[in-house]
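Asks: Just to be clear, the model below is a prediction. Sequence and coordinates:
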Amino acid sequence: MSSERVLVTGASGYLGSHIVQTLLNSGYNIRATARPSKVANLQASYTDVYNTEDSQRVQVAPISDLVHGEFPEIFEGIDALIHVASPLAGREDPDSTIKTAVEGTLNMLRQAEKAGISRIVVTSSIATVMNKVAETSDATIKDSDWSSALKEDVIKTGNPLLIYCFAKTAAEKAVWEFADAHPHVDITTINPPFLYGPFAPTQKFPTFDPSALSTVLLIHQIITPDGPFPPNADHTDVRDAAKAHVLALKAPPSSLVGRKRIFIASPHSLDFATITHFIAEKRPALKDRLTQTTPPTMMRDRAPVDFARIEQVLGLKKADFHDVEDTILETIDQLVGLEAIWKSAT
């Protein structure tokens, strides 16, 4: 078992929870951060399974202010950082969303570098290229591609999702500026599309909270009669995205493989008409509640990522990804189970 301890920010979220679980399964020790209100419950959920009097495999530490806070104590004894935490779409005004994404990320990088941490993985997004690589394009995404959206134009739209996409782009550009200024720090960004799949065991949902469901809400809408479909077919299983983050910790250094800006997505097709028929066939009890919305016609059925590059840097092969049918069914089965909990709480 590895004696390394990895610091994971945003550990109570959808992806963060899976990253912690994957790290634990891979033998790492964890120091997870979360908002102060979530620390006690999160610590208890891990302590019950992983911690003993002699071994504290999971420690949970509070961070109340990611942008301005100074917290050198959370970096003590840490070997690597996985920074997942990011402001959610629509939670703050546009300027605050963008500032929090950029300054919160830079604050973590600066403090990690000051503490002597030289391996850092940052969660970014495929949204950082999405109006560069058009919906109609089948050109493979390159690590030199960037969205060309302008801040003032995005803010004028008032669209929370577009503002979130710009915030992720601005934050990642700041990451690479930091990397250029600190070449002794080895940084990888993982850039996934929409994430689907079941929640990690530590995530609990006693009541229905759409914002807490993250992108799983898009799957819940498919089993809602008037629910919309996701805006595009780009996707990957959240467990595959988590695995990519963990594999990045042992990836070759940038000096050997170049800038490690890794776009990751499922190699499997996602066609919404096919998927709804598949759900009706495999889960006939849900047939009458499937969305009646007409499935959109997509110009592509998966994100055009470079799988050779993914394998070169992370060692993750196409065959290692979850099948989309399994991902969707496991997600829906868990959602149906949660609905029973939500119903009993009302």
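Replies: Looks like it arrived, so ask away.

Asks: rest of the way, CA atoms for contacts and neighbours
Replies: OK.

Asks: From L338, how far off is the closest residue in space to L329 that isn't next to it in sequence?
Replies: Across the structure, with CA to CA, 6 or more residues apart in numbering as the measure, the residue nearest L329 apart from its sequence neighbours is I279 (7.3 Å). When distances are taken as CA to CA, to the nearest Å, I279 and L338 turn out to be 18 Å apart.

Asks: Surely the residue nearest to L329 is in contact with T327?
Replies: No - I279 is beyond contact range of T327, at 11.6 Å (criterion: CA atoms under 8 Å).

Asks: Let me see the contact set for the residue nearest to F199 when sequence neighbours are not counted.
Replies: Among residues not flanking F199 along the chain, Y14 sits closest, at 6.5 Å (CA to CA, 6+ apart). Residues touching Y14, when contacts are defined by CA atoms under 8 Å, 6 or more residues apart in numbering, comprise F199, A200, Q203, L213, S214.

Asks: Pipe these into JSON lines and attach distance to A241 and neighbour count per row.
Replies: Output for the contacts of Y14, formatted as JSON lines (distance: CA to CA, whole Å; neighbours: other CA atoms under 10 Å):
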{"residue": "F199", "distance to A241": "13", "neighbour count": "22"}
{"residue": "A200", "distance to A241": "13", "neighbour count": "20"}
{"residue": "Q203", "distance to A241": "17", "neighbour count": "17"}
{"residue": "L213", "distance to A241": "17", "neighbour count": "18"}
{"residue": "S214", "distance to A241": "14", "neighbour count": "16"}
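
Asks: Presented hereafter is structure B, for comparison with structure A:
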Amino acid sequence: MKKLVLVTGGSGFIASHIILQLLQQGYAVRATVRSMAKADYIKEIMLSSGIQNNQDLSFIETNLTSEKNWPAAMEGVSYVMHVASPTPKLNFKHEEEMINPAVNGVLMILRAAQNANVKRVVLTSAYGAVFAGHHNRQMPYTEKDWSNLQDTHIHPYQKSKTLSEKAAWDFIQNEGHNLELSVVNPVAVMGPGLGSVYSHSNIQIQQMMDGDIRAVPNVNSGYVDVRDVASLHILAMTSEKANGERFLATTGETLSMLDLAHILRDAFPSYANKLPKKTIPNGVVKFAAIFRPNLRMVASLVGKYADTSNAKSIDLLGWHPRSAKESVITTAQSMIDLGILKK
């Protein structure tokens, strides 16, 4: 009998790569989808990615806002990859609109996994639970760092990621019994799409290549390939050393948005005239965000220190990610190949 892994949010960018690698490594996978209409899409991208048949792939319709079907989803499952997450809202009235679904969804999954005697849950958290709300930072962020919720300027998205991950660790400590937990905290995720769905982090690449952005904010970030994020999840699932640990999924490199444009210009010279060549002053971005709520997350990041360390993932799990440059180039090439970019 193959070990069965439940992957939540199965049609998502990271989740689809996790499913692919699990099937390639001989696991059976049950994917949750909000609508069974997504099942055919996932089957199709698995076949196009080299999976000869989908006999080890099954689906169940669930939603993070309802307990319906979660007991059935967990039946016979050895491991849970909890990748599903509420999509960040850029236009929201109250921060609870982002925070409550994230926290309640994580706790619902953990309780269902515990009731089904699942061995380990691997939670996809985020870099947003690590770096936000820190000032005058000079040392790379590590897994020991947590976002500072006392900072009144922290964006609700980062707050939701921090509070949902903290809720998960509190549950394991106080109610978890034999349930194990590992957490993966990716920085901005790049890499090839398996289909038309890709990460919201990739939108900046699409907008640059389409010529929609003539100048970029002064935002620095770590970047990591989705294929390496998937492999880190599986290492976190299988390694005994990973139990009770969180892992930053990062190459350890820091790039500005203008650096991304330079990488793309060198790799795709035919798009050179569409790519941005200058940076927007920090004050302009922050002022614009007063009137445009969809800019507030970006405004909270301008000029911020963003260096990260991947030493723990490498030393403890033997993880070796691709370079950020390779991942950025692969992202753009994938968008060209999939016909996502404007003609």
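Replies: Cool, the structure landed. For clarity, every value in this text was computed on a predicted model and none was experimentally measured.

Asks: just to revisit the earlier point, if you count what's nearby, which of I279 and L338 of the first structure comes out ahead?
Replies: Shown here are I279 of the first structure and L338; by other CA atoms under 10 Å, I279 has more neighbours (20 against 17).

Asks: what's the counterpart of A129 of the second structure in the first structure?
Replies: Across the two structures, A129 of the second structure finds its equivalent in T128 of the first structure, going by TM-score structural alignment.

Asks: what's the closest non-adjacent residue to its match?
Replies: Distance criterion CA to CA, 6+ apart; nearest residue to T128 of the first structure, sequence neighbours excluded, is T169 at 4.6 Å.

Asks: That neighbour pairs with which position in the second structure?
Replies: For T169 of the first structure, the residue aligned by TM-score structural alignment is T162.

Asks: Can you give me the distance of that match to V216 of the second structure?
Replies: The spacing between T162 of the second structure and V216 of the second structure, counted by CA to CA, is 27 Å.

Asks: out of the two, which sits in the more crowded spot?
Replies: Neighbour tally, T162 of the second structure and V216, criterion other CA under 10 Å: the higher count belongs to T162, 26 against 20.

Asks: quick one: what helix or strand has that one in it?
Replies: Secondary structure assigned from DSSP states H and E places T162 of the second structure in helix 156-175.

Asks: Packing partners of that helix?
Replies: For helix 156-175 of the second structure, the elements it packs on are helix 96-115, strand 180-186, judged by 3 or more CA pairs under 8 Å, 6 or more residues apart in numbering; DSSP states H and E.

Asks: can you do 6 Å?
Replies: Contacting helix 156-175 of the second structure under the criterion 3 or more CA pairs under 6 Å, 6 or more residues apart in numbering; DSSP states H and E are the following elements: helix 96-115.

Asks: with the first structure superposed, average distance for the following helix or strand past the helix it packs on?
Replies: Sequence-wise, the next helix or strand beyond helix 96-115 of the second structure is strand 120-124, with elements assigned using DSSP H and E. Strand 120-124 of the second structure: mean distance to aligned residues in the first structure after superposition is 0.5 Å, counting by mean CA distance after the TM-score superposition for the first structure.

Asks: residues in contact with strand 120-124 of the second structure?
Replies: Identification of contacts with strand 120-124 of the second structure by CA atoms under 6 Å, 6 or more residues apart in numbering yields Y79, V80, M81, H82, V83, L179, E180, L181, S182, V183, V184.

Asks: One more: stretch 228-246 of the first structure?
Replies: 18-19, 193-197, 218, 265-266, 270, 301-303.

Asks: Buried residues of stretch 13-32 of the second structure, list them for me.
Replies: Taking 16 or more other CA atoms under 10 Å as the basis for neighbour counts, the residues of stretch 13-32 of the second structure that come out buried are 13-23, 27-32.

Asks: on that earlier part again, and the gap between the match of A129 of the second structure and D138 of the first structure?
Replies: T128 of the first structure sits 17 Å away from D138 of the first structure, taking CA to CA as the criterion.

Asks: Provide a list of residues in contact with the residue nearest to the spatial centre of the second structure.
Replies: Most central in the second structure under CA atoms, centre = their mean is P186, positioned 5.5 Å from the mean C-alpha point. For P186 of the second structure, the contacting residues are A126, Y127, L248, A249, by CA under 6 Å, 6+ apart.

Asks: one step back: out of the contacts of stretch 228-246 of the first structure, which end up buried?
Replies: Counted by 16+ other CA under 10 Å, those give 18-19, 193-197, 218, 265-266, 270, 301-303 as buried.

Asks: could those go into CSV alongside distance to E311 of the first structure and secondary structure?
Replies: Rendered in CSV, the data for those read as follows (distance: CA to CA, whole Å; DSSP: H, G, I helix; E, B strand; the rest coil):
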residue, distance to E311 of the first structure, secondary structure
H18, 21, helix
I19, 19, helix
P193, 18, coil
F194, 21, strand
L195, 20, strand
Y196, 22, strand
G197, 22, coil
L218, 29, helix
A265, 12, coil
S266, 13, coil
L270, 22, coil
D301, 21, coil
R302, 18, coil
A303, 16, coil
